[in-house]
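Novice: Using only what follows, build the 3D model:
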Amino acid sequence: MATILITGSSDGIGRHTAEILAAAGHRVTLHARNERRAEDAQKAVPDAAGVLVGDLASLAQTRELADRAVAAGPFDVVIHNAGIGGGQRAPEITEDGLERIFQVNTVAPYLLTALMPVPARLIYLTSGLESAGRARLDDAQWRARPWDGMQAYSDSKLYDVMLAFAVAQRRPGTLSNAVDPGWIRTRLGGPQATDDLPEGAETQVWLATSDEPAATVTGHYFKRRTSLRANPQAYDEGLRDRLLDLCAELTGVALPG
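Specialist: Sure thing, here's the model as predicted:
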């Protein structure tokens, strides 16, 4: 039995992943951004060990979430599933003065990774749109460029792959990988999406629990249990280091290792 934390697991892919893992007998801890969603999550996955609350659009709440995770752990696996889409017509600035997509999708998983004990396996959810991402680390907050919500989302998903690869390099004892779940019919994916929830969860479940040689690798980008080539920028060690430096500057917390 593995102990597993899944961020953003009050609905969608995260909740379905939790349902599968809990039904298989694993000790699964959920995460929701507020108390109301936490109650909904616990009702939806009654076999879950509990729900941790914290809004990833707040650095203070993300730090508190990390503290709660430390108290609830240790975890064998952390699945960084939480994320928001790019449909905004204008950039939304959080209480920390950061662009919201970048903060929730990239800075928050970075901060949780930096503050929590190192698990055996780390899984970062990305998107096929990472292929269109551009590592504009000189303007990650979209202060100098005309706003493009979908490009901001694509960039953040590229950064998630870069983060997974950077952690794989810095923490060789941890299996750290990125997963494209596909275009899944969820609130985020929308009704026009082509794939169902089981397809969106299968690779994370496999990477979290399987001892197959294909699943016990690190620094890979997966879709449908297949290791694929990611955006070429994700393999640029210098760019990855710049991303880590930027996140450390914004959070005040360096990634150990």
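
Novice: alpha carbons only for contacts and neighbour counts from here, please
Specialist: Noted.

Novice: Leaving out sequence neighbours, find the closest residue to S9.
Specialist: Excluding its sequence neighbours, the residue lying closest to S9 (Cα to Cα, 6 or more residues apart in numbering) is R15, at 4.3 Å.

Novice: and the one you found, helix, strand or coil?
Specialist: helix (DSSP: H, G, I helix; E, B strand; the rest coil).

Novice: wait, what's in contact with it?
Specialist: Going by Cα atoms under 8 Å, 6 or more residues apart in numbering, R15 touches 8-9, 41, 44-45.

Novice: residue contacts, the closest residue to S10 other than its chain neighbours?
Specialist: Leaving aside its sequence neighbours, S10 sits nearest to A41 (Cα to Cα, 6+ apart; 4.5 Å). The contact partners of A41, by Cα under 8 Å, 6+ apart, come to 9-11, 15, 30, 32, 51.

Novice: Which ones among these map onto strands?
Specialist: 30, 32, 51 (DSSP state E).

Novice: I have a second one here; can you model it like the first so I can compare?
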Amino acid sequence: MTTQHPKTALITGANKGIGFEVARQLAKRGFAVFVGSRDMAKGRAAAQTLCDAGYEATFIQLDVTDPVSIRQAAGTFSQKADHLDVLINNAAILEDHGETIVKLNPELLDRALTTNVKGAIMVTQDFLPFLEKSPNRDQIGTRIINVSSGAGALGEMQTYAPAYSVSKTALNAVTRQFAGALPGVAVNSVCPGWVRTDMGGKGASRSVEQGAETIVWLATDAPATETGKFWRDRKEIAW
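Specialist: Next up, the predicted model:
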């Protein structure tokens, strides 16, 4: 059955943390949300939680490291919706364990780049046809948001988590490339800050609600003319 909602959003890695909170806030704003998750049980549970709260949410199994999984997810999406308004590339890993780049394991770097960079590229490529079909494109614009990190900002970078940091710098480059290639789409990177999630840890300074705020703003209220930029707390920051 195809959703009748006029606004649709797909969030990768949406079974928990910032991704789930973004899905919840967008659903509250009237979006039909598609919960992308590699883990079937967790993804279904997350979507069901939103449905139980009265929102329209659909689970889509999506492993951003697997081209076949992404293509299958796009096929599943095509059976549920005829267009996409907002794509949020949120799925990411942080596997660094305190080592500097001097001791960085190349395999760890490969995994970070595959998930955090290549995954965002492949998902965007495969879901772009649905963004191009958005009936809202001329009014409020279609939007792609890449969830990055201040760890990837060159001006702030030191030795923290080299694989993760390098991957987020590369993701920012992906944002610039897509922004240049897609003049009709608002493509932006966002730093959610240090958020209390499985990745950020219990000692982080921000709640998931705070971490999701600027992402949701870019997906909804930010001017559609704002593209190719890096944001934190609704303000542009340096690359």
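
Novice: between the ones in strands among the contacts of A41 of structure 1, which is nearest G173 of structure 1?
Specialist: Ranked by distance to G173 of structure 1 (Cα to Cα), these are led by L30 at 24.8 Å.

Novice: For the residue mapped onto the closest one from structure 2, list the residues it contacts.
Specialist: Mapped onto structure 2 by TM-score structural alignment, L30 of structure 1 lines up with V35. Contact partners of V35 of structure 2, counting by Cα under 8 Å, 6+ apart, are 10-15, 20, 23, 43, 46-47, 57-60.

Novice: so is A151 of structure 2 in a helix, a strand, or just coil?
Specialist: Applying three-state DSSP: A151 of structure 2 is helix.

Novice: Ok, G190 of structure 1 next?
Specialist: coil.

Novice: And for stretch 175-193 of structure 1, what's in contact with it?
Specialist: So stretch 175-193 of structure 1 is contacted by 12-13, 84-85, 120-128, 160-161, 164-165, 167-168, 194-197, 199-201, 203-204, 216-224 (Cα under 8 Å, 6+ apart).

Novice: next one: stretch 47-59 of structure 2
Specialist: Contacts of stretch 47-59 of structure 2 (Cα under 8 Å, 6+ apart): 15, 24, 27-28, 31-37, 43-44, 46.

Novice: For structure 2, which segments count as strands?
Specialist: Under DSSP E, structure 2 gives strands at 8-11, 32-37, 57-61, 86-89, 142-147, 185-190, 230-232, 235-236.

Novice: Where does the shortest one end up in structure 1?
Specialist: Read it as strand 235-236 of structure 2. So strand 235-236 of structure 2 sits over residues 226-227 in structure 1, by TM-score structural alignment.

Novice: That stretch vs structure 2, average offset?
Specialist: On superposition with structure 2, the mean distance recorded for stretch 226-227 of structure 1 (mean Cα distance after the TM-score superposition for structure 1) is 0.6 Å.

Novice: that older thread, let's have the contacts of stretch 47-59 of structure 2 in a markdown table, adding distance to Q79 of structure 2.
Specialist: Below are the contacts of stretch 47-59 of structure 2 laid out as a markdown table (distance: Cα to Cα, whole Å):
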| residue | distance to Q79 of structure 2 |
| --- | --- |
| N15 | 21 |
| R24 | 22 |
| A27 | 20 |
| K28 | 23 |
| F31 | 17 |
| A32 | 14 |
| V33 | 14 |
| F34 | 12 |
| V35 | 15 |
| G36 | 15 |
| S37 | 18 |
| G43 | 18 |
| R44 | 17 |
| A46 | 20 |
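
Novice: Let's see the ChimeraX selection covering just the buried ones among those.
Specialist: The buried residues among those can be selected in ChimeraX (16 or more other Cα atoms under 10 Å) with this line:
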select :15,24,27,28,31,32,33,34,35,36,37,43,44,46
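
Novice: Among the contacts of stretch 47-59 of structure 2, which one sits closest to A73 of structure 2?
Specialist: Taking those together and measuring to A73 of structure 2 by Cα to Cα, the closest member is G36, at 8.5 Å.

Novice: That closest one and G203 of structure 2, how far apart?
Specialist: For G36 of structure 2, the distance to G203 of structure 2 equals 27 Å [Cα to Cα, to the nearest Å].

Novice: and A24 of structure 1, how many neighbours?
Specialist: 10 (other Cα atoms under 10 Å).
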